[in-house]
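1. Turn this into a model:
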Amino acid sequence: MAGTRFNVVDARLARPRLPQVLERSRLLDQIRAGLLEFPLTLITAGAGYGKTTLMASAAELYPDSTLWYSLGEEDADLTRFLQHIAAAFQRRNRRHGRGLSALLREGAVDARSATAAAGALLNDFERIREPLILAIDDLHLVSDSTEINQFLESLVENNRSLVHLMLATRTEPPLPLGRLRARRMIFELGSADLAFTSDEMRSLLEEVHHRPVSESDLEFLTRFTEGWVTPIQLALQAGRTLAPQDLPRAMERAMASGATLHDYLAVEILDRQSPEWRRWILESSPFEEIEPDLLRSVLGESDPEGRLRELLRRGLIQAFESDSGIVYRYHTLLRDLFMRRFRAELPEADRQKLHTSAAAWFRRRGDLVAAARQLAFLEDRTALAEFLRAEALTLLDSGQYQALAHWLEQLPPGLLDEDPWLRLRRGDARHYLGDWPGAELDYERAQALFQRQGDTSGEAWTILGLARLWNLRGQSRRAVEEGEAALDKLTDSGDRSSEELEVRLLKVVSGAHYYLGQYADAIRRLDRLEELARGHAERQAVVWNNRAVVHASQGNYPA
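-> Now for the predicted structure:
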């Protein structure tokens, strides 16, 4: 209400006292340079990135020239906001801020006169003959105030004085940032700038917290926190009784529900969202990379681009360039929190529907790894098993051995015991990962199950896996015997759907003949492979290469 007077809260104008902190000379040097070149410094980063600490550290460089205002939610009233700014100036020098104070005494400050208030303060600025810094912290707490936004927009766009504005906020403020950047009127630091480097993290641990850290633990903390400092501090508090080498365990303990870090992130970030935004954030958290088409298809979002822009403004998501364009993702720790709350707050039926729909979307796109990750979230592993049964060979061909082995290990043991195809593919994964004894056991178990079912094709697949192992172990004669028998059975069956299997068997058997010095038999099998390779450039390349090797081994070098 116009003319309303508020008591100035002294604590709001007191610069925070810094505990023992790591001096971040890298950033302070940039701020020093920015003070000389730009009228506005904007520090934008999420909760816990050290915005207040950095701005207070910068203020300590100029203790007699810095005015401080820490905002609270109650400061969203324009009159209250301006009264504190006027008080900050007049407490330093009674002649400063007279114009704004006079305007406030007249009771003329309302939504229509926000620009006039900015003009009054700018006139006050012009009468100041020494460099000053007005540092305003937690600007996001008043960002919903149209009047304050109008005031700040007019102030920052027209400031040509010796007074430098320094703003810290969790969300991108509704200021004309594009114009300010184009006119070189703003110096900015964001989350990526405030994130601790590996060297800064080492210094924080060893110099401030007196915790020696190994290279492996430092790499883990850097990757897990992405340089976000408050999670590191809270994890150190949670792990005070742990040995220095247990820092990763302290980090994981701090993220458990009810622990310090989990609760901090929940209160400072998630609990500040509206119910509608909270649910939307939780529903999008299962996606490692977020694209507008994914949100449109899976979540039914009508304006995914608008949603993502707002998340960027709020500092809750990060944007990256990729081959397919811009993709978005949550910070690792935020996604961990969101996923925990997603599992705790959403009904199982809703979660199952979302994961299943997302898996189908990724599968249509050909991203089988992302599809499998979605199905692995389901408590019922049936859908994951069906997916792996159908797509395991493609995953193997694309080199996803470790991922496939991991997903197969998540299946119930009884399912693996009963399903020879899943046993077979786990054998393949183990083979490529170098676990030959484990692979052999899986192949033999799958072979017995296929034989019991009378599945000739399935049994031939197990012979293929075993023959590869036999060749690697120098048992090529057995590979020839078993492989040739399997090829004969495939020929006798007349099953043309087994062409891919026959091609793979021919490669392995021709190789076994070659290792045994049976060059004519190797060429014979390569001739059959060439028949199946017509129209397949990759298969033809294998035939030509292997035939050249066989001929060269006999001293023949065809042109």
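2. hey, let's count contacts and neighbours off CA atoms from now on
-> Noted.
3. OK, contacts around residue 257?
-> If a contact means CA atoms under 8 Å, 6 or more residues apart in numbering, then residue 257 has residue 263 as its contacts.
4. what about residue 542, distance to residue 78?
-> Residue 542 sits at a distance of 75 Å from residue 78 (criterion: CA to CA, to the nearest Å).
5. Compare the two and say which is more crowded by neighbours.
-> Taking other CA atoms under 10 Å, residue 542 and residue 78 do not tie; residue 78 has more neighbours (22 against 16).
6. contacting residues around the residue nearest to that one when sequence neighbours are not counted?
-> Spatially, and ignoring its direct neighbours in sequence, residue 78 is nearest to residue 148 (5.6 Å; CA to CA, 6 or more residues apart in numbering). Counting by CA under 8 Å, 6+ apart, residue 148 touches 76, 77, 78, 81, 114, 142.
7. Before we compare anything, build this one as well:
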Amino acid sequence: MNALLDRVAMRRLSLIHAPAGFGKSTLAAQWVAELERRGSQVVWFSLDSDDNHTLWFLSHLLECLQRAHPELDQSVFQILEERPEDAERHVIPLIINVVNNAPSRCVVVLDDWHVIDDSRTRDVLARLLEVSGDKLGFLVTSRSTSGLPLTSLRVHDQVVEVAPEILRFDERESRQFLVDVKGLSLSGMELTELHTTTEGWIAALQLTSLSLKENSDVTALIGNLASRQHGISDYLAENVLDLLDPKLRRFLLLTSVLTRINAELATLLTGEANAEQRLEQVLYGDLFLQRLDDSGVWFRYHHLFGDFLKQRLKRDYPDKVGELHSLAAHWFHDQGMLSPAVDHAILAGEDAFAADVVEEQSLQLVEHSQMATLLALVAKLPDSELRVRPWLQLAIA
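-> Modelled structure (predicted):
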């Protein structure tokens, strides 16, 4: 990996691609620390489905770049509102100019690129990679290679690729992880069988360590894993969840509806006054919770574990799913966070409230020349709500 890192410091694109649970973001974070030590400026951009809207992608990208290049002032953002149809034609040259005049190289981490399927947004990254030069690089994590101009980058030797076979642990690394790091007492044969069954899949090894921490019946666990051709992660996650304290398990399930979690929001959804301590317990218990900011205010569950928690929530608390989304929608609305407020309202089945959120802010967004933001929010709403809201139709006309 260190040899690869030498190339990462020079190439326009570094791509870490593998299915969920292979440690892509963890490796990226390790590389970020080393790149910063070598003098590069690094900014981290965690993508979500909203970034399929090209103007929001550009806006979020600019917000990240501003941390390294404050000279990218509000006038650049104004272009997004004034020229929504072709904003990238004007914004990309400004980004390149600022980066090229900086004393050090800038690397942008795009985490979870696989959520981007919009062709225009993909074209923006392709154009940035084409004209980036020596001062701008991208470190991308993704479950696939879709939407990236790999052919041309390979021809010009401007891409570093880390594939699943590189990320898989070999047997020695599996032993180091389970025995040296996690402190499990395992025989050589047990280690070999666990490594063979999990195929060095990091998430499965982590779930295995959590399972064996509470229940040391290694033989039974290996037997259950070996009997499953598919669904190993679901089996292990189920096993881990069932071994947890019931109150902690309930906390995990009720907060799983959130794509981003903080203590106040967790308290609202769970009724637990000590939500901040709970989040720390989950984080330091290695239960697949990740920090989203340096201050430790916002968190998210690892996608693989989060998806499992949501499935389990529907099974154990089917009547609470809508209520939880509703609580989240109203909380985000009160905080002025319009996009997640609309998303949760729709998931709660409260289409009218989702439209109310957009409608009540529409005039202010128009007055502040934030038409791109308004149009992106309107695009989330069902047609049935738009048809009965003449003011909203007028605002976007």
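8. Mind checking the TM-score on these two?
-> The TM-score (TM-score structural alignment, normalised by the length of the second structure) is 0.53; 235 aligned residues with a CA RMSD of 2.9 Å.
9. from what I can see residue 122 of the second structure touches residue 147, true?
-> Yes. In this structure residue 122 of the second structure lies within contact range of residue 147 using CA atoms under 8 Å: 5.7 Å.
10. Between these two, which contacts overlap?
-> residue 116.
11. now do the same end-to-end measure for stretch 144-158 of the second structure.
-> Start-to-end, stretch 144-158 of the second structure (CA to CA) is 18 Å.
12. Now do it: which range of the first structure does it align onto?
-> Counting by TM-score structural alignment, stretch 144-158 of the second structure falls onto residues 171-185 of the first structure.
13. still on that earlier bit, for the residue nearest to residue 78 of the first structure, what is the enclosing helix or strand?
-> helix 146-158 (DSSP states H and E).
14. And residue 42 of the second structure, by the same measure?
-> Using DSSP H and E, the element containing residue 42 of the second structure is strand 41-46.
15. what does that strand correspond to over in the first structure?
-> Using TM-score structural alignment, strand 41-46 of the second structure pairs with 65-70 in the first structure.
16. And residue 120 of the second structure, how far from residue 58 of the second structure?
-> 11 Å.
17. More neighbours: which of these two?
-> Between residue 120 of the second structure and residue 58, counted using other CA under 10 Å, residue 58 has the larger neighbour count: 21 against 15.
18. Return the residues in contact with the more buried one.
-> Contacts of residue 58 of the second structure (CA under 8 Å, 6+ apart): 80, 88.
19. Show me how far the helix holding residue 148 of the first structure is from its chain's centre.
-> Helix 146-158 of the first structure sits 35 Å away from the centroid of its parent chain (CA atoms, centre = their mean, to the nearest Å).
20. average gap between that helix and the second structure?
-> When the second structure is overlaid, helix 146-158 of the first structure sits 0.9 Å from its aligned residues on average, using mean CA distance after the TM-score superposition for the first structure.
21. ok so, going back, any figure for the gap between the residue nearest to residue 78 of the first structure and residue 76 of the first structure?
-> 7 Å.
22. do residue 500 of the first structure as well
-> To residue 76 of the first structure, residue 500 of the first structure is 69 Å away according to CA to CA.
23. For these two, work out which one has more neighbours and name it.
-> Higher neighbour count among residue 500 of the first structure and residue 76: residue 76, with 21 against 11, using other CA under 10 Å.
24. show me what contacts the closest residue in space to that one that isn't next to it in sequence?
-> Take residue 76 of the first structure and drop its neighbours on the chain: the residue closest to it by CA to CA, 6+ apart is residue 142, 4.5 Å away. By CA under 8 Å, 6+ apart, the residues touching residue 142 of the first structure are 71, 72, 73, 75, 76, 148.
25. ok, how many other residues are close to the closest residue to residue 483 of the first structure other than its chain neighbours?
-> In space, and not counting its chain neighbours, residue 483 of the first structure is closest to residue 509: 6.0 Å by CA to CA, 6+ apart. By the measure other CA under 10 Å, the count of residues near residue 509 of the first structure is 28.
26. what do you get for residue 310 of the first structure?
-> 15.
27. Tell me the residue in the second structure aligned with it.
-> By TM-score structural alignment, residue 310 of the first structure lines up with nothing in the second structure.
28. Next, find the distance separating residue 310 of the first structure from residue 168 of the first structure.
-> 18 Å.
29. Over to residue 251 of the first structure?
-> For residue 251 of the first structure relative to residue 168 of the first structure (CA to CA), the value is 27 Å.
30. and if you look at residue 489 of the first structure?
-> Taken as CA to CA, the span from residue 489 of the first structure to residue 168 of the first structure is 74 Å.
31. In terms of neighbours, single out the busier of these two.
-> With neighbours defined as other CA under 10 Å, residue 489 of the first structure and residue 168 compare such that residue 168 has more, 25 against 15.
32. which ones are touching that one?
-> Here residue 168 of the first structure is in contact with 42, 43, 44, 51, 52, 55, 135, 136, 137, 138, 139 (CA under 8 Å, 6+ apart).
33. Counting only strands, which of those residues make the cut?
-> 42, 43, 44, 135, 136, 137 (DSSP state E).
34. most neighbours, which of those residues?
-> The most neighbours of any of these, using other CA under 10 Å, belong to residue 44, which has 28 neighbours.
35. Compute the distance between that residue and residue 268 of the first structure, please.
-> Applying CA to CA, the value for residue 44 of the first structure to residue 268 of the first structure is 15 Å.
36. for the stretch 101-250 of the second structure, what spans make up the helices?
-> Remark: helices assigned in the stretch 101-250 of the second structure by DSSP state H, counting those that start in this stretch are 119-131, 150-155, 164-167, 171-175, 188-198, 202-214, 218-226, 232-243, 246-255.
37. Could you export those helices as CSV, including distance to residue 6 of the second structure?
-> Shown next, in CSV, are the helices of the stretch 101-250 of the second structure (distance: least, CA to CA, whole Å):
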stretch, distance to residue 6 of the second structure
helix 119-131, 19
helix 150-155, 17
helix 164-167, 16
helix 171-175, 22
helix 188-198, 30
helix 202-214, 24
helix 218-226, 38
helix 232-243, 34
helix 246-255, 40
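38. Quick check: which of those helices is buried the most?
-> Comparing those by mean neighbour count (mean count of other CA atoms under 10 Å), helix 202-214 comes out on top with a mean of 21.
39. what range in the first structure matches that helix?
-> Residue span in the first structure matched to helix 202-214 of the second structure, by TM-score structural alignment: 229-241.
40. to the chain's geometric centre, what's the distance from the matching stretch?
-> Chain-centre distance of stretch 229-241 of the first structure: 21 Å, with CA atoms, centre = their mean.
41. what does stretch 157-171 of the second structure give?
-> 20 Å.
42. Touching that stretch from outside, list them.
-> 4, 7-8, 11-19, 22-24, 150, 153, 191-192, 195, 199-202.
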